[in-house]
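In: the following block contains a protein sequence and its predicted model.
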Amino acid sequence: MVGESDVDIGSATPGDMAELVGVLGDAEMFADQLRRQAEGLGQLLVAWVGGLAVGVVYLRWEPADEPEIRRHLHAVPLLRHLEVHPEWRKRGVGSRLLREAEARLAGRGFRRVALGVAPDNFPAISLYRKQGYEKWPQPDVKTAIDEFSVMVKDLRR
């Protein structure tokens, strides 16, 4: 059985695009994240098991699109699109991705990190709470597409 210790995490490269899209879909999103990474605006991390991409998370250190996040969490990086392939969930992949993302952000001098989660995504909210994230005291953020709760973690703990 493959466990958390068998997961390797690294930065995505343009050569990973076919694998990412084949396993997780959404070519447009991955193309955008790889472009932003190349421009120095963030970093796309991939969790690999034996050459298979099983999860991703995007670390965004450019300002947030949402005005309320820019206002209340100025200069706080965001974790975007944490996704683990359904066959690899509940095996520690999401936790490993979070810890690696946090370590990389702390290494860049960031003191906090934030993320958005659908208010009814209880498994994800539970994972984030276990990893030390707390819901921010502001109302949920509403966009033209969706609504999400913001959770924040102090990286100095």
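Out: Yes, it's here.
In: can we go C-alpha only for contacts and neighbour counts from here?
Out: OK.
In: list the buried ones in the lengthiest helix in the chain?
Out: Scanning the chain for the longest helix, with DSSP state H as the assignment, gives helix 93-107. Of the residues in helix 93-107, 93-98, 100-102, 105-106 count as buried by neighbour count, 16 or more other Cα atoms under 10 Å.
In: can you say which helix or strand has residue 64 in it?
Out: For residue 64, there is no helix or strand it lies in under DSSP states H and E.
In: next up, the contacts around it.
Out: Residues near residue 64 by Cα atoms under 8 Å, 6 or more residues apart in numbering: 70, 78.
In: and the comparison structure, right after this:
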Amino acid sequence: MSHVRVLQAHDSHLEDLITAFGKRHYFVRQLERQCAGHGKLLVAWTDFTTPAGAVYLWLAPAQEPELRAGLVGVPLLTDLEVRPAFRRQGIATRLVKEAESLAAARSHRLALGVSPDKSELHRFWRNRDYQPWRLWLETTRDIFQDDGTVDREIDYCHVLVKNLVSQPLEGVL
């Protein structure tokens, strides 16, 4: 899809993001984190007007102690989402490549978590050279309520890591 541009989101994009994805409190929080220098919210825009997909590049230290200790300074790719009408058009790949480019300026690796039961996502990431680093890591998932509160629930994921430069991957299972 050649008429897609991936840009860092700004506060002025908030209402467009909410209209496209819902999740008001999620986007408010990610824009606040971005403003504080803790990450980058990237959005794929079609025809420069419609948000088709988004991903958050987490640049702050990871919440999970295992990640903070084992992947020191490694950015995390979180919350990749492409709206159903825009799937299978290369938008997720464009978002990931932009995030990888930004991450490469800070680290030689990029990490992400994938639910163990999402085989199609494992295939997606494997095809992009992400390799297992830690399986069954206990983490939390934020659930945003309509009133603005955030509930956390225990979740498990497989942590995948990609070398962004040609160096041996340390700590691989």
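Out: Structure's in. What do you need? Just so it is clear, the model here is predicted, and its values are computed rather than measured.
In: picking that back up, got the contact list for the longest helix of the first structure?
Out: By Cα under 8 Å, 6+ apart, the surrounding residues in contact with helix 93-107 of the first structure are 4, 7, 9, 45-47, 54-57, 59, 77, 79, 82-84, 113, 127, 131, 155-156.
In: do that again at 7 Å, thanks
Out: By Cα atoms under 7 Å, 6 or more residues apart in numbering, the list of residues contacting helix 93-107 of the first structure from outside reads 4, 47, 55, 57, 59, 84, 155.
In: relative to residue 119 of the first structure, how far out is the fifth one?
Out: This points to residue 59 of the first structure. Between residue 59 of the first structure and residue 119 of the first structure the distance is 21 Å, computed by Cα to Cα, to the nearest Å.
In: which one in the second structure is aligned with residue 42 of the first structure?
Out: Counting by TM-score structural alignment, residue 42 of the first structure lines up with residue 39 in the second structure.
In: quick one: residues contacting that match.
Out: With contact set as Cα under 7 Å, 6+ apart, residue 39 of the second structure has these partners: 33, 56-60.
In: helices of the second structure, start to end?
Out: Residue ranges of the helices in the second structure, as given by DSSP H, are 14-21, 24-35, 65-70, 91-104, 119-126.
In: what's the mean deviation for the second one versus the first structure?
Out: The reference is to helix 24-35 of the second structure. Comparing helix 24-35 of the second structure with its match in the first structure after superposition yields a mean distance of 0.7 Å (mean Cα distance after the TM-score superposition for the first structure).
In: show me which positions of that helix end up buried.
Out: Taking 16+ other Cα under 10 Å as the neighbour-count basis, helix 24-35 of the second structure is seen to contain the buried residues 24-28, 30-31, 33-34.
In: does anything pack onto that helix? Which helices or strands?
Out: With contacts taken as 3 or more Cα pairs under 7 Å, 6 or more residues apart in numbering; DSSP states H and E, helix 24-35 of the second structure sits against strand 39-46.
In: what lines up against residue 114 of the first structure once you look at the second structure?
Out: Applying TM-score structural alignment, one finds that residue 114 of the first structure aligns to residue 111 in the second structure.
In: let me know how buried its match is, in neighbour terms.
Out: 24 (other Cα atoms under 10 Å).
In: show me the contacts for the closest residue to it other than its chain neighbours.
Out: Sequence neighbours aside, residue 161 is the residue nearest to residue 111 of the second structure in space, at 4.3 Å (criterion: Cα to Cα, 6 or more residues apart in numbering). By Cα under 7 Å, 6+ apart, residue 161 of the second structure lies in contact with 109-112, 130-133.
In: what's the match for residue 161 of the second structure in the first structure?
Out: Using TM-score structural alignment, residue 161 of the second structure sits opposite residue 152 in the first structure.
In: for residue 2 of the second structure, see how far away the residue nearest to residue 111 of the second structure is.
Out: In this view, residue 161 of the second structure and residue 2 of the second structure are 28 Å apart by Cα to Cα.
In: over to residue 60 of the second structure?
Out: As judged by Cα to Cα, residue 60 of the second structure and residue 2 of the second structure stand 32 Å apart.
In: so these two - more neighbours on which side?
Out: Per other Cα under 10 Å, whichever of residue 60 of the second structure and residue 2 has more neighbours is residue 60, with 17 against 9.
In: return the residue of the first structure aligned against the more buried one.
Out: Superposed on the first structure with TM-score structural alignment, residue 60 of the second structure falls opposite residue 62.
In: same check, this time on residue 126 of the second structure
Out: In the first structure, the position corresponding to residue 126 of the second structure is occupied by residue 129, as judged by TM-score structural alignment.
In: right, I'll leave it there.
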